[in-house]
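> sequence-free structure coming up:
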């Protein structure tokens, strides 16, 4: 509003405006901004109060046009800046709601001043318009830049939330499935090595019942850390749900089996200082992709291997040789 006073003041000087016009200029551009700020700060609804202030700003901008005899450049600048402020506020439809007040102000002041028109803008008027044109544009651009960066940060956080399991930090089930399908497609196209490792914690329900779900969560996080420390970084680590985890490894069966055994031993060696008596173990099912099967068939083959490990004494690994895929029922 202070920058607005410069071009309006130059034009008022050129048209030899009276003291009422100069008084209105001073009140509007120097006093009104502070009054509007105080009004919004003290209001029980600052957001609504500021929206009303924006509407008044537009009416003020409209009132200056007849006072300037509709001098072309400053009139266009004021209307553009006033409208841009409403759009930049982010309030839906605010610029449209501001138009009636702006038009009424033009008509009311025009009736008082006789609608005199002098469109030409001399060099001094053009120079007086430059500060508000430049500074306002940069200020709006800076605000939009901050908003864009904020949205980008929020999008990255949202993408991370959808990709990661919030408790353990491994891939969420949906993201893991997408990545595992890509590995399976590569295996089927190029015969690239691939194995699926399905594992869960032995007697996990007993751990929750005996020590509480907080300790159970600690156990899940500790297992996820061991997976990250022990298994190859090229593996796709995910959580299917509960205490069941899955890893897609771009490795042949023999190498995958070695890594699985290291993970089993590392998990068995875990210690929990807050619960010294607690020790855990995992059972694992290892499976190469079934011939011609999809991801669901691959998971079922690995699940059969895990089932054998659980019923074969737990704390062990069972592997399945490649089998022809069977239609899902």
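Thanks, I have the structure now. The model shown is predicted, which means the values in this text are computed figures rather than measured ones.

> drop to CA atoms for contacts and neighbour counts, all remaining ones
Fine.

> tally of neighbours for residue 269?
Counted with other CA atoms under 10 Å, the neighbours of residue 269 add up to 11.

> Distance of it relative to residue 197?
Taking CA to CA, to the nearest Å as the measure, residue 269 falls 20 Å from residue 197.

> dropping in the other structure now:
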């Protein structure tokens, strides 16, 4: 309900300024055509009300309504009714009549498509019948120079106002589309890439490494005994640990490194243009920093990471074989006692340190 009201208010705001411009300068065209005719004084008062007061009154009626969208669509039908009324009152003088009716038709199509265009046309016809009932049916094909000049602002300024509104709406829709695209690619809890998006990028990076013979490494990261953390301290604490790891990944990686949540308590990272030894240093720093984490409400909670690392090799047939190498390295780190980093050469960080 609240969301629908917000959309209705946005719709009313988009219509507000074009209505001010359209009815204001449209009144000039109507005045120039009606001036030679012998009409009662109330007609001029109605023209002033319709051109200068109604745009603001219509905006207040729609914004104060419980259903702004429906109220604004009714206002558009009132606009069409008066458009038909003034067209007939001007005795269907060709230039101002076509100008007003076409501008209103454009406005109805832009605001509500074919359905509003049809309803607006029926409202215009009702306005014509109302004018004929009051003043009789008359037709005048004579166009004066004053009427031509009076129609020029309507033919230039109003389409410009509608174009600006449509352009702003297109920009907003584009921004929403980008935001939705970003949401579909990210994990809602951590803000990192989700499983599918990260694997798509892995395919891209794999083929780029093949074509350019460039170095790259991938890492699979697992939070040790994460199920026990959830079972002991609850899922809220577990989610806090996941978010902390994601923030440490963003803090310790380069801007073009690609981190994602692979699933559950497992994370994944693509490290382009990075050798295995460099990647090992980065992952070890991350592991050590993360192990220092202490939750303020659960000071006894201790966390650690097991990390499997795999450097790109031309021997890999496809991205899955590269990922499988990292997965095997992760298994080695877990099987070796956890809280360590292992690579696809089959050695943990501790073993490499001892050999050096």
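Sure, I can see it. Since this is a predicted model, take the numbers as computed values, not measurements.

> report the longest helix in structure 1, please.
Ranked by residue count under DSSP state H, the longest helix found in structure 1 is helix 123-163.

> For that helix, give me the average deviation versus structure 2.
Average distance between helix 123-163 of structure 1 and its aligned residues in structure 2, after superposition and using mean CA distance after the TM-score superposition for structure 1, equals 2.6 Å.

> superposed on structure 2, where does the next helix-or-strand element following that helix end up, distance-wise?
Elements were assigned by DSSP states H and E; along the chain past helix 123-163 of structure 1, the next helix or strand is helix 173-190. Its match in structure 2 and helix 173-190 of structure 1 itself, once the structures are fitted together, sit a mean 1.6 Å apart by mean CA distance after the TM-score superposition for structure 1.

> for the helix or strand where residue 24 of structure 2 lies, packing partners?
Element membership for residue 24 of structure 2, per DSSP H and E: helix 2-34. Under the contact criterion of 3 or more CA pairs under 8 Å, 6 or more residues apart in numbering; DSSP states H and E, helix 2-34 of structure 2 touches helix 41-48, helix 54-63, helix 68-89, helix 94-135, helix 145-185.

> so stretch 7-16 of structure 2 corresponds to what in structure 1?
Structural correspondence for stretch 7-16 of structure 2: none found in structure 1, per TM-score structural alignment.

> what helix or strand does residue 302 of structure 1 sit in?
Assignment of secondary structure by DSSP H and E places residue 302 of structure 1 within helix 295-311.

> Specify the angle between that helix and helix 173-190 in degrees.
Interaxial angle of helix 295-311 of structure 1 relative to helix 173-190 (axes from the mean of the first three to the mean of the last three CA atoms, to 10 degrees): 110 degrees.

> Would you indicate which residues of helix 295-311 of structure 1 are buried?
Using 16 or more other CA atoms under 10 Å as the burial criterion, the residues of helix 295-311 of structure 1 that qualify are 295, 297-310.

> Equivalent analysis for stretch 55-72 of structure 1, please.
Residues of stretch 55-72 of structure 1 classed as buried: 55-72 (neighbour count, 16+ other CA under 10 Å).

> quick check, nearest of the buried residues of helix 295-311 of structure 1 to residue 186 of structure 1?
residue 295 (12.5 Å; CA to CA).
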